[in-house]
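*Asks:* Need a 3D model of the sequence below.
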Amino acid sequence: MMRSLWSGVSGLQAHQIAMDVEGNNISNVNTVGYKYNRANFADMLSQTPRVATAPQGALGGQNGMQIGLGTGINSTTRIFSQGTLQSTDKNTDMAIQGNGFFIVSPDGGKTRLYTRNGDFLRDKVGNFVNNSGYIVQGWSRDDETGEIDSTAPIRDIVIKEGLTMPARATTFLKVKGNLDSGNDIGNQSSPVYALDQFHLAYDENGNDRVYQVDPVTGAVITAPIPGTQPPQNAPVYEPGEEHVENDVNQNKFYTNAKNQQVITDRGVNMGVIFDEQGNGVSLRDGQGLWISYANAETKPMTIGSADPNTMGQLQQASTLDINLNGTRIRSVAGEVTHISDVARLINEKQSETGVQAVVSAGNQLTLINYNNSNTTAKTKNIHLQVNTNGTQGLNPAGSNSVQGITGQNIITAYQYTYSSSPIATTYQYDDSIARRFTTTEDLRAAMMEDAQKWTNYNHETYTDTNAFVASQAASAAGTTEATKNLNDGVVFTVTKDGRYQLENPKSGTDDRTINLSITGLTKEGDGANQAISENQRLKNMLSPLSGSLSPGQAIRTSGKMMMASHGSTVEIYDSLGSKHEISLQWRKVGMTTDGGTEWSLLIQVPEPAEINFSGVGPKNAVTGSMRFNADGSLASFYPAGITFTANNGSLPGQNIQLDFGMGTDFNGMTSFDKDSTTQSTSQDGYDGGILKDLKVDENGVIIGAFSNGNSYGLAQVAMATFTNNEGLEAQGDNVFKETANSGQAVIGTAGTGDRGKIAAAKLEASNVDLSRSLTELIVIQRGFQANSKTITTSDEMLNTLLQLKN
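*Replies:* I've put the predicted structure just below:
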């Protein structure tokens, strides 16, 4: 009877403990990171009045008899299920998604405690702590290497107040973009480079000459150029004014109104130039122009009678038989009786020869070719051959040939043809030999040479080049004034806005009117050579130069010649954190042999900064180039880097590597047929900054955001896992300590091993389920009530027993 009383008492006690456990769970329903407990019931040792016996003989086995003595709580189990993650507005809040614990210490790391509560903050001195003041353990950034070593021992995480980030000088610069390789670039262009009037020299000092002159006589000094093998008696250039315009490694600059350095006196491949509307001229080899500097005109030839009554009348009916510019002009026998008949026959073939016959003074015949129409060689200049059996132009006895017509060779127009590969031009008094040009300088120099020295302004007949050269030499010496054919004053240049400019100044010596005529150039194909078509855009570009220009009249200019161009500005930093701008300017200057494109590159920085230490050219600018493959990928570029000195007290000689991408990955500069653009730029420099904010990534790295817009990892929170989480011992303040049954802590970073990831700006809610807990309360309450009934029932039975004595 007494046993039932004690069983009921044990049941009351056990259920009271279970009530305490569940009450604690409910009280922690809002405790961050709390894991609920469960009370584990176990029965007590039973009294055994009779033990079980095995079967013996005919007697079967009997079970033992045991009487239970009650129940008790032998343990509690903490359930480490995942709690709900709740977003907060605090960047340093952390929640663990998955297994693991944060590590905190109340004594500088000597004692380690473990928690799921990630409600962390910085104290006054920068300690990263929980709300109990325990310092979070982990790894801090090494100031020397700038790295966080998560293999090192953990220690207190301290992020000092007022932490600063020192400035970092730029060491590399990466640019990604596209340079338009197409033939339609719109307004993404810049004028071709300016060219002065001097070939293989540049008027550096602006005194309108590049040769040294005798200070007394003013004559050009005719000593050899130092360090070269020039023709005998070549003039001496003024110091520093030798310059090969087509050599991209010889740079000349001028400073524009924006205080920028601009390349000047450099030739540009005319195969890649554009008109002002952005349309590519697209010259191919052999295409070009006919340019005439004066009308090709013969001296008047006397044909027929000078008598006023019979003016121009031939003595007898005659036959005209001539070759004019390769076209045979032949009359019927006896057809020609007057000078007008000769003029008529010649003019009937004008469309084939380009030559017009003009009669003056009644019996004077002049042949004129204005060189302003047609595009073929047989319609330019005057090449007249008289087909007679006697002396040229004379009518021997018994002959019926026209008297007075003589052979003529008047050249004032020359053909200029493009060559993608540079070919040296030789000058001859021969219009069948083209002047070859590749660059704007080649064409400029050729036009100026021909206008000055190789145009037959005097209409004299020369049998060949040697005769013309001899005449020019005599003219220069002043011995044959009557045959003087020089025009030394004429000047061709290229202006800063990309126009060919013609000047014909009046000097009083060798002044001649220039009558410029520009037409296209075509050639018929044959078995060995392809036909050459007219390049209309090139002709239209230079046509504004056409017309008559007397000495001293206003200058005349062509249309604009443009280059495909693109520019970009990138900011870099010096060792003090001062910001500087680097300007990158690209210009399309040619084609590669495999069909790709070539671009010049001009890199410059504002003064007083320097990037050019060669001693040649401006100190704040360097030039380079880029070559692209036919598929638009970057084949090569230079320079690979620059050396930058800000001249503001920062460290000089700052090396900056240039990265424009390489190869077929197309992860840098490309040259496709689409608009030029800079897609992205990046560099690794920055100015100094102070710590403004903290953020945490999923691996527990505490990232500092600084006032300069940069950020880096300051520390990393450590995480611990255990073999048996339920073996941890709660220490209050929502922390646990390691026990003999939990196993030792395995420490590492979040997201590695079986450790969970960290969710920033979130906290893990308690995993207490109120519906389960409240149901559990009802069950515990009923159990408690039932045990109390056991006691009261046993008491009534005892009372009945006591009443038997009475």
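*Asks:* all contacts plus neighbour counts: C-alpha atoms, from now on.
*Replies:* OK.
*Asks:* Tell me how many other residues crowd M669.
*Replies:* Counted with other Cα atoms under 10 Å, residues neighbouring M669 total 24.
*Asks:* Would you agree it is in contact with S633?
*Replies:* Yes. Using Cα atoms under 8 Å, M669 is in contact with S633, at 7.5 Å.
*Asks:* Excluding chain neighbours, what is closest to S680?
*Replies:* In this structure, S680 finds its nearest non-sequential neighbour in K176, 5.2 Å apart by Cα to Cα, 6 or more residues apart in numbering.
*Asks:* How about P652?
*Replies:* For P652, ignoring the flanking residues on the chain, the nearest one in space by Cα to Cα, 6+ apart is T645 at 4.6 Å.
*Asks:* and after the helix or strand that contains the residue nearest to S680, which helix or strand comes next?
*Replies:* Using DSSP states H and E, the element containing K176 is strand 172-178. Following strand 172-178 in sequence order, the next helix or strand is strand 189-191 (DSSP H and E).
*Asks:* List the buried residues in that following strand.
*Replies:* By 16 or more other Cα atoms under 10 Å, the buried positions in strand 189-191 come out as 189-191.
*Asks:* now swap in stretch 643-657 and tell me
*Replies:* Per 16+ other Cα under 10 Å, stretch 643-657 contains these buried residues: 644-646, 650, 652, 654-657.
*Asks:* Just flag the most distant two among these.
*Replies:* Spatially, the most separated pair among the buried residues of stretch 643-657 is S650 and Q657, at 18.5 Å (Cα to Cα).
*Asks:* Give the next helix or strand downstream of the strand or helix carrying I26.
*Replies:* Per DSSP H and E: I26 is located in helix 2-27. The first helix or strand that comes after helix 2-27 along the chain, using DSSP H and E, is strand 37-43.
*Asks:* what angle sits between that following strand and helix 2-27?
*Replies:* 170 degrees (axes from the mean of the first three to the mean of the last three Cα atoms, to 10 degrees).
*Asks:* So which elements touch strand 37-43?
*Replies:* On a contact count with 3 or more Cα pairs under 8 Å, 6 or more residues apart in numbering; DSSP states H and E, strand 37-43 meets helix 2-27, strand 71-78.
*Asks:* so how far is N178 from T115?
*Replies:* With distances taken as Cα to Cα, to the nearest Å, T115 is found 54 Å from N178.
*Asks:* Second input sequence below; structure requested for side-by-side comparison:
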Amino acid sequence: MMRSMFSGVSGLRNHQLRMDVIGNNIANVNTIGYKRARVTFQDMLSQNIRGASSPQGGKGGTNPQQIGLGMTVNSIDILHTQGSSETTGKVTDMMVDGDGFFMVGDGNNTFYTRAGNFDFDSAGNLISPSGLMVKGWMADDSSGDIDTTGAISGIQIPKGQAIQPQETQNISLVGNLDANAVTYDDTVTPPTGTTVPVSLTVYDSLGNSWPLTLHLDKDSASGQWLVTRIDNPGWTTAPSVSGGPIIFDSTGKLTAAGDGPLVITGAPPNANAFVAGTNPITVDISSLTGYASDSGESNVELNSQDGYSSGVLNGYSIDKTGIVTGRFSNGLTKQLAQVTLANFNNPAGLMKVGENNYVSSNNSGQAQIGTAGSGGRGDISPGKIEMSNVDLSQEFTDMIVTQRGFQANSRIITVSDEMLQELVNLKR
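*Replies:* Predicted structure coming up:
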């Protein structure tokens, strides 16, 4: 039999394999996160007819004479180039902008995927369309801190989950007390001079909100202000304030002797008391100034405070680092979880297992797990999904080339058969 016939057979077989890969690429042109494959060929072993000889005896050397025995597949590569993005507006849809893979699992197995069309199930688990849980780090329930060095787990965020109240412990004030304010005098009726009310809202251990109003009065001592009284909102033990006076220097800045915090104590009904030495409310006044005001008015207001009432989860958002932030009915926002990304030294070494998922292999390297935007891992684009990176113009061109290659190899077999037929006819 002729060697050319077997070469043609190898060409037919492997061009058919290439056509199978092209067909799969085209079939997945609209598959979320799909990465196209590419087939490359190489020649097979060659039969030596004559070896090479070196120059000698006044004669030149000769090259080897070899006849190739056909071709075979060199590689089937997965091309992990970035696919185009599609904006969906859905909060739980995510796209990796750059390198990296989402991690999903079923409790026993871990898979990697570029398809970020996720959603929540009835238990609040963030899952892929096939029911695999999206992996990440859960935030600490009390502090909201996320430990990205700890063990990863499935992300679970039940809608409507409650957040316990936090009693107020720290308050910060900001503003200016007019240096030209008139000294306050309450020995006359009605009192004269300047008093500056500061409205606050504090929360007890049960989450009850209590409005308090501090009254800052200009003292007879130049440049000094005193907290002379605080309204009683109906506490069992009336609130009181200690600390002060508030003293400004000639430049309108607080002096070392007058910048100490104010301390509020008292006992709301049916809740933990704000007791000095245990859990009082500390009021930071270090941001106050004592400049002269053109309007002749002082303006001091609440800058921040750490208390809040109880609430339930109303919604959530995801940022480019994968942090899921919850919005609660009490107006509080709090970190709930962070999505994990993984990267590989050789992503092309990953093995496809269906459902847009990959598993690691001996040649992919170990998964390098971390946060988005670090360690060569891309950012996360929420509200978007990554489309397939299949280029139809490239696939159709490859299809034409493959078809012509298949036809040419089939012609080799046909011509070889005709030559054999001529050889048989010599007998007649």
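*Asks:* after superposition, how close is the helix holding I26 of structure 1 to structure 2?
*Replies:* Here helix 2-27 of structure 1, set against structure 2 after superposition, deviates by a mean of 1.6 Å using mean Cα distance after the TM-score superposition for structure 1.
*Asks:* buried stuff in that helix?
*Replies:* Quick answer for helix 2-27 of structure 1 (16+ other Cα under 10 Å): 4-19, 21-22, 25-26.
*Asks:* ok, now stretch 723-739 of structure 1?
*Replies:* Buried residues in stretch 723-739 of structure 1, counted by 16+ other Cα under 10 Å: 725-729, 734-738.
*Asks:* now stretch 173-192 of structure 1
*Replies:* Residues of stretch 173-192 of structure 1 classed as buried: 173-185, 188-192 (neighbour count, 16+ other Cα under 10 Å).
*Asks:* try stretch 589-602 of structure 1
*Replies:* Within stretch 589-602 of structure 1, the residues scored as buried using 16+ other Cα under 10 Å are 589-591, 596-602.
*Asks:* Kindly indicate which of the residues you listed lies nearest S583 of structure 1.
*Replies:* Nearest to S583 of structure 1 among these, with distances taken as Cα to Cα, is L602, at 7.9 Å.
*Asks:* Show me what the helix or strand harbouring the closest one packs onto, helices and strands only.
*Replies:* Element membership for L602 of structure 1 (DSSP H and E) is strand 597-604. With contacts taken as 3+ Cα pairs under 8 Å, 6+ apart, strand 597-604 of structure 1 sits against strand 579-591, strand 621-628.
*Asks:* okay, the strand holding K176 of structure 1 sits on what stretch of structure 2?
*Replies:* The aligned range for strand 172-178 of structure 1 in structure 2 is 170-176, by TM-score structural alignment.
*Asks:* again, but for stretch 324-334 of structure 1
*Replies:* Mapped onto structure 2 using TM-score structural alignment, stretch 324-334 of structure 1 covers no residues at all.
*Asks:* cool, and stretch 383-393 of structure 1?
*Replies:* Against structure 2, there is no aligned range for stretch 383-393 of structure 1 (TM-score structural alignment).
*Asks:* now do stretch 112-125 of structure 1
*Replies:* Under TM-score structural alignment, stretch 112-125 of structure 1 corresponds to residues 110-123 of structure 2.
*Asks:* what do you get for stretch 542-553 of structure 1?
*Replies:* Counting by TM-score structural alignment, stretch 542-553 of structure 1 falls onto no part of structure 2.
*Asks:* sorry, back to before: which of the helices and strands packed on strand 597-604 of structure 1 is buried the deepest?
*Replies:* Among those, strand 621-628 has the highest mean neighbour count (mean count of other Cα atoms under 10 Å), at a mean of 21.
*Asks:* ok so, going back, could you export the buried residues of stretch 723-739 of structure 1 as CSV, including secondary structure?
*Replies:* Converted to CSV, the buried residues of stretch 723-739 of structure 1 look like this (DSSP: H, G, I helix; E, B strand; the rest coil):
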residue, secondary structure
N725, helix
E726, helix
G727, helix
L728, coil
E729, strand
N734, coil
V735, coil
F736, strand
K737, strand
E738, coil
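*Asks:* okay, those in CSV with distance to S105 of structure 1 next?
*Replies:* As requested, the buried residues of stretch 723-739 of structure 1 are exported to CSV (distance: Cα to Cα, whole Å):
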residue, distance to S105 of structure 1
N725, 19
E726, 21
G727, 20
L728, 16
E729, 15
N734, 13
V735, 10
F736, 11
K737, 11
E738, 13
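*Asks:* of all those, which comes closest to R168 of structure 1?
*Replies:* Closest approach to R168 of structure 1 among the buried residues of stretch 723-739 of structure 1 (Cα to Cα): V735, at 42.2 Å.
*Asks:* what's the counterpart of the closest one in structure 2?
*Replies:* So V735 of structure 1 corresponds to N357, using TM-score structural alignment.
*Asks:* Now that its match has come up, it's in contact with F111, right?
*Replies:* Yes. Between N357 of structure 2 and F111 there is a contact at 5.9 Å, judged by Cα under 8 Å.
*Asks:* who touches both of those two?
*Replies:* Overlap of the contact sets of N357 of structure 2 and F111 (by Cα atoms under 8 Å, 6 or more residues apart in numbering) is empty.
*Asks:* Confirm T397 of structure 2 sits in a strand?
*Replies:* No. T397 of structure 2 is assigned helix when assessed by three-state DSSP, not a strand.
*Asks:* Name the nearest residue to N767 of structure 1, ignoring sequence neighbours.
*Replies:* G83 (4.6 Å).
*Asks:* check contacts around L350 of structure 2.
*Replies:* By Cα under 8 Å, 6+ apart, the contact set of L350 of structure 2 is 358-361, 363-364.
*Asks:* so where do the helices sit in structure 2?
*Replies:* 3-27, 392-425 (DSSP state H).
*Asks:* want to throw those helices into CSV with distance to I146 of structure 2?
*Replies:* Listed next are the helices of structure 2 as CSV, based on distance: least, Cα to Cα, whole Å:
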stretch, distance to I146 of structure 2
helix 3-27, 40
helix 392-425, 43
